[in-house]
Every structure is written in C-alpha cells, then in structure tokens.
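S.K.: Sequence and predicted structure are below.
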Amino acid sequence: MSELYLLKAIRSIQNFMYYAHAKSNRKKQKSLHRISVNKGCTLFPYLLCLSHEDRYEELQMIYSLSHHEYFIELWLHPETEFIIKSKDSTLLHPEYPTKLNTSKELVNFIESPTLKHFNMICTIITPLNHQKFNLEFTSNCKTIPKIPEQNEDAYFLTSKTIGIADGVGGIFYDFGISSKDFSHELMQKCKSIVSEEKDVISCKEVIKKAYNSVSNGGSSTYLLASLKKNRLYVSNLGDCGLLLFRYSDGSRKLVFQTSAKQYNFNTPFQISKEFNKKQLCSRSVSYSMSGNLMNSKDIDSDEYCITVYPGDILVVGTDGVLDNVYTEEIQKIVKLFPKASVEDLSNKILFLAKKRSQGKENTPFQDRMKEANQPWVGGKPDDITVIVSVVR
C-alpha cells in the first residue's frame, strides 16, 4: 500500500510541476510545439536551429522508434525563427509559415497567436530548394454580376496560373452586343493553353494564342499571373489589378501592386475582336457608331516579374473590386489569414465590394471622379470578381 501511495504522490508532484511549468511559460506568451520530421529508419542526426531576439541555439532532435520520426517538444515564443538541419541539407517545415530572415534566407517562424497543435503527427519535410523552386497556388474565386445572368467578368484557375478578364460594358451601348461571350471564351482558351502547353510560354504568348482562337467578338481587359519556379510573371492590360502581400515584421504588408493601364480616366486599354455574323444578327439595338469593332493589332500590355515566397498572398480583382474597396481595407482582410481560409478572404472582399458599390460611402472611384472634377457620391455598380491565392 505504501508503494502505491508513493507512486500516486510522485505522479501528483509530476503533474503539478508540469502544470506550474506550463503556467509559467504561458505567462511569458510561449506555446508548446511538437516539431517532427518523418524520415523512416534513416538514423542520422537532425538539429533544430532556433533564432529569437538575437539568440541562436541548436537542439538535437530525438528519434522515435515507434513512429519512425525525429521530433522535439519545446515551449517557443511567437516570432521565433527556425530551420531543421540534417547531415547534408537544410529543411523547411511545411506546417509552419515561412519568411525571409535578416540574412535574406527562407526560414520557418512561430505565428502569434499560435493556431497549430501537433499531437504525435508524422510530417514529411520538404527540402528548401524544392520549396523555393516548385511553388504553386492555392486559390479561390468569387464573382457576382451587376445584372443576373449578364456577368461580363470571367476567370480561370490552375495550380500555376490564374487569369481574370472584364468584358467592356460600353460595347453593349455602342453595338447592342455584350462582351460576356468574348471575355468568357478568352479565359477558357487561356486555361486550355496553359493546361496543354508542355513548354513554358509567357503570359503574353498565352493571351495571343487564346485571342487567335476565340470565335466571339467583343472587347475586354485582362490580367494573367503565372508561377515559374520562384518567379511570378504578370501580364496586365486595362484596369484589373493584382496586389501581393507578404508577412513581414509581425503582419502581412503590401509589397507589390500593378498599375491600371488607361487611355484616360475610366477608359482602360482593352483587347478587342470584331463580331462574328451570329452576334451581328442577334444585336438588340442599332449602331451608335459606324462600322464594326476592329481586331487589336497588338497587345500593348504591362509585363511584370516578381520574386515570390511560400506564404505570399495574391489578391486579383476586376475594377468592380478596385473601384469600390481601398487597398488598406483589402490588407486588413488579408491579415485574417491563416485563421480565415482563402475562401473566407475572397468572400469578405466580395461582399465588401458589393456593399460599397450600392452605398454612399467614400470609395476609390468617388475619389478619382472628384480628381476629374465630375460629381459622384459612393460606389460604382459593376460586375465584381476577386481571386485570392496563397503561394505554397
């Protein structure tokens, strides 16, 4: 009996010590992490290298025979940076976000507040060079038309390329023919080309090939963004826009934004193609202009190339978004990631743009109208489409 009481007493003391230790660490805003790497039975040393507040230390990871993995459990401060070193490589942990440290090296870091709990998870670690040069998008798109069944916005998503187009609404008033069919077919052709093309081609070449194979006539702005290794290539014609956010100094900040390409205010550059016979026969109002739409002789788009990293967030939108929502408001929504999913972010941006387009609150469009000395109050009703993509 005495041995039983002694065992109970020891366990009570151990539980109390653990409780006191945990309470002390939580007061210091630390969280318990179990960082693991599954490498089968390959028994060679793994080191967890920590960097926090000018302190650097290397800790030996423990090998678990039962789980065939290396692991370590420890209490860590938010913003602690870490990498895992093996005999001949440096590894990143796929379950933690990444950022560039002061030496411009890609490292993992502990988020604040911590959202991840690791309970005996066997995780396969991906080498750093694989992470850096084989990036992909995790994307979600939301769209809502100004007029039901008449959405002139179009888009496509793949793991490496995203595209968005905005059919020019003024074409309907000039010719009585919507640009909906043109913008939608243009994006469908782009998706087919990037899915089937074996050799890497530029976004501009994708648009040219798609344009040449489109049968419907009309006019549209567009933006294409494509990942090649750790580079993001962007082709933009008109007033669609792309914003790139990156985690830095404790929050996600805007690091890049495309510029609208316009002839003058509210008149964007666009790609156009003459109407086919079927479209001309079905037009609902007479011409207010003589002749027909002319084919675009050249695609005078803006081309960009940006280095991206895992964890970067792209927000791509038509002018229905960018005319109604300020950049600072989009940034505030993006900061909700990863607690909010990619779908949550796109929904929040869409609903905010829709609300502003129908209201009397200040908007970017109102500001630009004021600069042009034209009276306007509130938002601009329009088709609204937003894509949110996370680089993985």
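M.R.: Structure's in. What do you need?
S.K.: okay, CA-based contacts and neighbour counts for the rest of this
M.R.: Fine.
S.K.: How are the helices of the stretch 51-200 of the chain distributed by residue range?
M.R.: Applying DSSP state H, counting those that start in this stretch to the stretch 51-200 of the chain gives helices spanning 128-133, 170-175, 180-196.
S.K.: Kindly reformat the ones you listed as TSV containing distance to Lys142 and mean neighbour count.
M.R.: Conversion of the helices of the stretch 51-200 of the chain to TSV gives the following (distance: least, C-alpha to C-alpha, whole Å; neighbours: other C-alpha atoms under 10 Å):
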stretch	distance to Lys142	mean neighbour count
helix 128-133	28	15
helix 170-175	23	17
helix 180-196	15	21
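S.K.: for those helices, which one sits closest to Leu254?
M.R.: helix 128-133 (20.7 Å; C-alpha to C-alpha).
S.K.: helices and strands around that closest one, which ones?
M.R.: Applying 3 or more C-alpha pairs under 8 Å, 6 or more residues apart in numbering; DSSP states H and E, we find helix 128-133 packed against strand 90-92.
S.K.: at 10 Å instead, please
M.R.: strand 90-92, strand 106-109 (3 or more C-alpha pairs under 10 Å, 6 or more residues apart in numbering; DSSP states H and E).
S.K.: buried ones in stretch 356-375?
M.R.: By 16 or more other C-alpha atoms under 10 Å, the buried positions in stretch 356-375 come out as 356-357, 359, 362-367, 369.
S.K.: Name the nearest of those relative to Leu47.
M.R.: Comparing the buried residues of stretch 356-375 against Leu47 with C-alpha to C-alpha picks out Pro364 as the nearest, at 50.7 Å.
S.K.: And stretch 37-52, end to end?
M.R.: Stretch 37-52 has an end-to-end distance of 22 Å (C-alpha to C-alpha, to the nearest Å).
S.K.: and Ser12, that's in a helix?
M.R.: Yes - when DSSP: H, G, I helix; E, B strand; the rest coil is applied, Ser12 is found to be in a helix.
S.K.: For Leu227, see how far away it is.
M.R.: Counting by C-alpha to C-alpha, the gap between Ser12 and Leu227 amounts to 56 Å.
S.K.: quick one, which of these two is more surrounded?
M.R.: Leu227 (23 against 12; other C-alpha atoms under 10 Å).
S.K.: Quickly find the element holding that one.
M.R.: In the assignment (DSSP states H and E), Leu227 maps to strand 218-228.
S.K.: Okay, angle between that strand and helix 180-196 too, please.
M.R.: Between strand 218-228 and helix 180-196, the angle formed by their directions is 20 degrees, by axes from the mean of the first three to the mean of the last three C-alpha atoms, to 10 degrees.
S.K.: what's the angle from whichever helix or strand comes after strand 218-228 to strand 218-228?
M.R.: Counting by DSSP H and E, the element after strand 218-228 in chain order, helix or strand, is strand 231-237. Angle, strand 231-237 to strand 218-228, by the same axes, to 10 degrees: 170 degrees.
S.K.: and here's the other structure:
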Amino acid sequence: MHVVKLLLRHNVGGRSLAFDLRAVNLVSHPKRSTCGGEDAFLSMSEVQCVFDGVSWWKEYAGVDSGLYSAALAKFMYSFVEDDALGSLPLSSCELLQRAYDACLSDEIHGTSTALVATLQRPCCAADASCSVSAKFSNCMLDVCSIGDCTSMIIRDGRIVFVSDEQMHSFDYSFQLGQGSADIPVHSLQYRVVVRPGDVLLLGSDGIFDNVFKHDIAELVWKFVGPVCGRYALDFDRPSQYDVATKIIPPDDVLRALSAGVDEVVRVASANARDVKCNTPYSNKAIENGANYRGGRLDDMTLLGSIIDEKFDLDRSVQLAESGVLLPTPYRDWP
C-alpha cells in the first residue's frame, strides 16, 4: 500500500478542488511479480491515471508487456511536472494524446489501455450554475477512458458515477499503441460534477473483473464513511464551509482510505483464485457463450482519492507505509 501523508492547510487564495488525499494498492499477477507486472499508475493532486499493458506482447512477440503502460505514465508525469497543465488545464483526453504522441515518437513497443481523470472548469452554463461551481472553480471531473479500466465516484456511500468498458469483443479491449487503430480521440469521455468528500476510485480490469461494483463501494465506504462523517460539513451552509483557515486532520482519513483500498484488493485477489465464485468476469464469459466460473488472475491496481479543497502544503511532505515516492509510476522507465 502506498499512502500519501501530507501536512495540509486549506488554500486561502482562489478556491479549487484537488486529489490531495489519496492511496494506491497494486498486486502483480503471480507469474509476473518478478518483472513488476504490466499495470502502471500515476497518482498526483492534479491527475489520476491507470494504464494496463496488454499481455499479448509478452506471449506472442517476446516484448515486455509493461513497457508501453509505463511509458504512458512516464510521459504524462513529465507533462504535469513541467506545468503543462498551466492556468487552463489540458483536458484528460488532450493529456493522454500528448503521452500517446510521445510514445509514438520514441517508438515504444506494446499497447495499453488507459484511464485518466483530471479536475476542470465547467464548460457550459448549466454546469456553471450549480452550487458546487459557485464555490470551486474546477468542480468538473473530466474522465478519459480507452479500454477496460474503470472509474467510480462514491458519494455518501452511494455510487453516483461509473465509467463503461470499451471493448471490440470479449477479452479484446480498445488499446493504444503499436498496431492498434485505436487512438485517444476514440476514448469514452465523461464530465461529472463533483464536490468535496466524493471518493474517486480508478482501477484496472484485474479489480473490476473480480469484484462487483456495488461490493467495491461497500468495502471502501465501510472504512471511509465513519471517518468522513466525523469531519463532514454541511455543503449548503456557506457560513460553515467557508472557513478558509480550517485545519483538516488527514491522518485518520488517509488510514481509512488506505484500509478501504487494501480491502478491495484483498477481496479481488481472493476471488481471482476462487474457481467457483460468481464474478463480473465469469458473468461476461457466460454472456459470450463460455462455460466459465470463478475469478481471473491478473495484475490489480486500485487508486483511491478523496476530492477536497486544494491545500497549501507545508514544506514537509511525509509518506506512510511506503518506500516508494508517489507519484512516480510503479515500474522502471523503458
């Protein structure tokens, strides 16, 4: 488990939202653990991403299937670090396009699915008129998804948004890279109004093939709900929410978030090894004519973040339970 542990203070300038409270857990396929697996991720206050390298390249072309996913994460990280987002942030699709173009330029071998989430300004009058946009400038969650990774928003214990899979056929997802006709503009794109306290999850198919979405929400909220409830503010009462200097105690919130993310990955790993349980993957297989029961072994990556007002960070930024400094993607660079 990788947990970002920050000393946080509300930003007293312009008000915006961010992914400042976040945690990540990932487990490699048992046969890929020595090479780090094929998933890569990027977890930053500005952007959340999951990339899943396609195993065909290892099985049939002798190419490390994780190279392309890691390259996408690497290039996207460099764009964000170089302030490519600027004062008018690139959309999630535009950010993915830049990473994709960089992979083409460097002739990176392989293909990968991709899921990118950023926070943006409202783009229409209806969105701009909502109560959230009156308080925060970037209340639109912008999601770009190509392939079968999944994003989900949990609000007050309920699922309020889930992205769809994008498949050519069963077990053949849309993907970016060499030999694929799919490109970033073919992605599914969503814009969803979010508010402080929303829990955003991004996961590779190894998670969502082995645990049903409603079970994922219940597992996470079992830990996050009670803690968030203690610090919940009445969003519709500005006199209460507009205390810009309020100190947010993040430790227990992060512990709860990491516990919820850990629990989902634990259940997904157990289901993947269970040859008799009912899973989303077995249901899809049966719908496509296969006689299949149980889960599916795969790399598993789950990013969790609690959307909240953007913080000013004190000089000391600490890490809990991890020797890996987020947001460096999990893999060596190709």
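M.R.: Nice, I can see it. From a predicted model like this one, the values you see are computed outputs, not experimental measurements.
S.K.: Show me how far the strand holding Leu227 of structure 1 is from its chain's centre.
M.R.: 16 Å (C-alpha atoms, centre = their mean, to the nearest Å).
S.K.: Likewise for stretch 290-303 of structure 2?
M.R.: With C-alpha atoms, centre = their mean, you get 18 Å for stretch 290-303 of structure 2.
S.K.: repeat for stretch 69-76 of structure 2
M.R.: 14 Å.
S.K.: Superpose on structure 1 and give me the mean offset of that stretch.
M.R.: Overlaying structure 1 shows stretch 69-76 of structure 2 at a mean distance of 0.8 Å from the equivalent residues (mean C-alpha distance after the TM-score superposition for structure 1).
S.K.: Can you give me the stretch of structure 1 that that stretch aligns onto?
M.R.: Alignment of stretch 69-76 of structure 2 against structure 1: residues 183-190, by TM-score structural alignment.
S.K.: how close does the equivalent of Pro375 of structure 1 over in structure 2 sit to Val24 of structure 2?
M.R.: Counting by TM-score structural alignment, Pro375 of structure 1 corresponds to Asn291 in structure 2. From Asn291 of structure 2 over to Val24 of structure 2 the distance is 34 Å, taken as C-alpha to C-alpha.
S.K.: repeat for Leu176 of structure 2
M.R.: With C-alpha to C-alpha as the criterion, Leu176 of structure 2 and Val24 of structure 2 are 24 Å apart.
S.K.: next one: Cys277 of structure 2
M.R.: For Cys277 of structure 2, the distance to Val24 of structure 2 - C-alpha to C-alpha - is 26 Å.
S.K.: go on, Leu104 of structure 2?
M.R.: Counting by C-alpha to C-alpha, the gap from Leu104 of structure 2 to Val24 of structure 2 is 28 Å.
S.K.: Over to Ile108 of structure 2?
M.R.: For Ile108 of structure 2, the distance to Val24 of structure 2 - C-alpha to C-alpha - is 26 Å.
S.K.: Please, where are all the helices along structure 2?
M.R.: Assigned by DSSP state H, structure 2 shows helices spanning 56-61, 67-81, 92-105, 125-128, 205-208, 213-231, 238-241, 250-273, 280-287.
S.K.: List just the one of these that sits closest to Pro184 of structure 2.
M.R.: helix 92-105 (5.7 Å).
S.K.: what angle do that closest one and helix 67-81 make?
M.R.: On the basis of the same axes, to 10 degrees, helix 92-105 of structure 2 is oriented at 120 degrees to helix 67-81.
S.K.: Pull the contacting residues for the equivalent of Thr267 of structure 1 over in structure 2.
M.R.: When structure 2 is aligned by TM-score structural alignment, Thr267 of structure 1 is paired with Tyr172. Tyr172 of structure 2 sits next to 54, 147-148, 166 when contact means C-alpha atoms under 10 Å, 6 or more residues apart in numbering.
S.K.: Take those and map them onto structure 1. Which survive?
M.R.: Shared with structure 1 under both residues aligned by TM-score structural alignment, their matches' C-alpha atoms under 10 Å, the contacts from the contacts of Tyr172 of structure 2 are 54, 147-148, 166.
S.K.: Please list only the buried members of those residues.
M.R.: 54, 147-148, 166.
S.K.: Tell me how far the aligned residue in structure 1 for Trp57 of structure 2 lies from Cys141 of structure 1.
M.R.: Under the alignment (TM-score structural alignment), Trp57 of structure 2 pairs with Ile171 in structure 1. Noted for Ile171 of structure 1: a distance of 25 Å to Cys141 of structure 1, by C-alpha to C-alpha.
S.K.: Can you give me the neighbour number for the equivalent of Cys141 of structure 1 over in structure 2?
M.R.: Aligning on TM-score structural alignment places Cys141 of structure 1 opposite Val24 in structure 2. Applying other C-alpha under 10 Å, we find 25 residues neighbouring Val24 of structure 2.
S.K.: ok, now how distant is Val24 of structure 2 from Phe174 of structure 2?
M.R.: Separation of Val24 of structure 2 from Phe174 of structure 2 (C-alpha to C-alpha) stands at 24 Å.
S.K.: Also Ile159 of structure 2?
M.R.: For Ile159 of structure 2, the distance to Phe174 of structure 2 - C-alpha to C-alpha - is 25 Å.
S.K.: More neighbours: which of these two?
M.R.: Taking neighbours as other C-alpha under 10 Å, Ile159 of structure 2 and Phe174 compare with Phe174 leading, 24 against 17.
S.K.: show me what contacts Ala270 of structure 2?
M.R.: 210-211, 264, 277, 295, 297.
S.K.: what residue of structure 1 matches up with it?
M.R.: Per TM-score structural alignment, Ala270 of structure 2 is aligned with Lys355.
S.K.: what's the spacing between its match and Gly317 of structure 1?
M.R.: Lys355 of structure 1 sits 16 Å away from Gly317 of structure 1, going by C-alpha to C-alpha.
S.K.: Equivalent analysis for Ser31 of structure 1, please.
M.R.: Ser31 of structure 1 sits 37 Å away from Gly317 of structure 1, taking C-alpha to C-alpha as the criterion.
S.K.: Specify which residue of the two has the higher count of neighbours.
M.R.: Between Ser31 of structure 1 and Gly317, counted using other C-alpha under 10 Å, the more crowded position is Gly317 (32 against 22).
S.K.: Spatially, which residue comes closest to that one, not counting chain neighbours?
M.R.: Spatially, and ignoring its direct neighbours in sequence, Gly317 of structure 1 is nearest to Val386 (4.4 Å; C-alpha to C-alpha, 6 or more residues apart in numbering).
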